[in-house]
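Asks: sequence and predicted structure below; questions after.
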Amino acid sequence: MDFRIELVPLAVTDVDRAKAFYGETVGWNVDHDQTISSELRFVQVTPPGSACSICFGTGLQMMAEGSSQFVQAVVADADAALADLQGRGVECRGVDEQAWGRFVYFEDPDGNRWALQELPDHSRQS
């Protein structure tokens, strides 16, 4: 039996600001933006190449108000990811070198944190 994670909720205080950050600033695909009523709105965004999306909105009751997530995604090249984010005006830290990978970190306007991990190349290890 397969268990595929395909949707991770994020808590945001301003849905339009979050949609602009992920869709326009970070450059991810905005899959859905549905307003069902004044109390219910659902936005789904997917990073390029990912089988897992993020969602946020109003009235979803997926996360406690004021909470935040830490999400990690894998990238082929941490230096390229850093350059892309910085080129888009995203505030992020330089590449963090660890034995288990190379990481780039950034946050959205609501404090949801992201780690982009370049996996270690085990073929270079002796």
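Replies: Arrived safely, thanks for sending. Residues are numbered from 1 along each chain as shown.
Asks: for the rest of this, base every contact and every neighbour count on C-alpha atoms.
Replies: Fine.
Asks: so where do the strands sit in the chain?
Replies: 7-9, 29-37, 40-46, 53-58, 70-75, 96-98, 101-107, 113-118 (DSSP state E).
Asks: next, the angle strand 29-37 makes with the third one.
Replies: What separates the directions of strand 40-46 and strand 29-37 is an angle of 170 degrees, with axes from the mean of the first three to the mean of the last three C-alpha atoms, to 10 degrees.
Asks: ok, and what's touching strand 40-46?
Replies: With contacts defined as C-alpha atoms under 8 Å, 6 or more residues apart in numbering, strand 40-46 is touched by 19, 22-23, 28-35, 52-60.
Asks: look through the chain and tell me its longest helix.
Replies: helix 78-87 (DSSP state H).
Asks: included below, for side-by-side comparison, is a second structure:
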Amino acid sequence: MNNLKTCRVNVMISDMDQAIEFYQIKLGLELVNRYGNHYAEIQAPDLLIGLHPTTGKIVKGNNLSIGLGVINFDATIKELESKGIKFELEQDGWIRLAYFEDPDNNQLFLAERKD
């Protein structure tokens, strides 16, 4: 697609303040824009995450998954665990994965390629 300028993943959330605290404070990603409690944009490397309140009852863990590639896997997990994030670890040949959830049970994971 020649005209593609940006891409984002929209995450349906139930509480804007709680979601921003998770993505900005706990994960250390940059809050780029916030439009009150209507919408916010979080910048991750090569990915823009849109936080969008649901208009109805939120469906917990709606099969959305955001992957964040990291360089120092063990140190990153240790840092995030100190902030209360719990992980489920998996090693699959050439990649190490650490699955976790945001406050609305949306799925995220850390990944480190083994060279």
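Replies: Structure's in. What do you need? Predicted model only: the values in this text are computed from it and were never measured.
Asks: quick one on the thing from earlier: so how far is the longest helix of the first structure off the chain centroid?
Replies: From the chain centre to the centre of helix 78-87 of the first structure is a distance of 14 Å (C-alpha atoms, centre = their mean, to the nearest Å).
Asks: same for it, what does it pack against?
Replies: Judged by 3 or more C-alpha pairs under 8 Å, 6 or more residues apart in numbering; DSSP states H and E, the packing partners of helix 78-87 of the first structure are strand 101-107, strand 113-118.
Asks: nearest to G87 of the first structure among those would be which one?
Replies: G87 of the first structure lies closest, by C-alpha to C-alpha, to one member of those: strand 101-107, at 13.5 Å.
Asks: mean deviation of that closest one from the second structure?
Replies: With mean C-alpha distance after the TM-score superposition for the first structure, strand 101-107 of the first structure departs from the second structure by a mean of 0.8 Å once superposed.
Asks: for that strand, grab the matching residue range in the second structure.
Replies: Strand 101-107 of the first structure lines up with residues 95-101 of the second structure when matched by TM-score structural alignment.
Asks: pull out the buried positions in that stretch.
Replies: By 16 or more other C-alpha atoms under 10 Å, the buried positions in stretch 95-101 of the second structure come out as 96-101.
Asks: pick the one among the residues you listed closest to R8 of the second structure.
Replies: E101 (18.6 Å).
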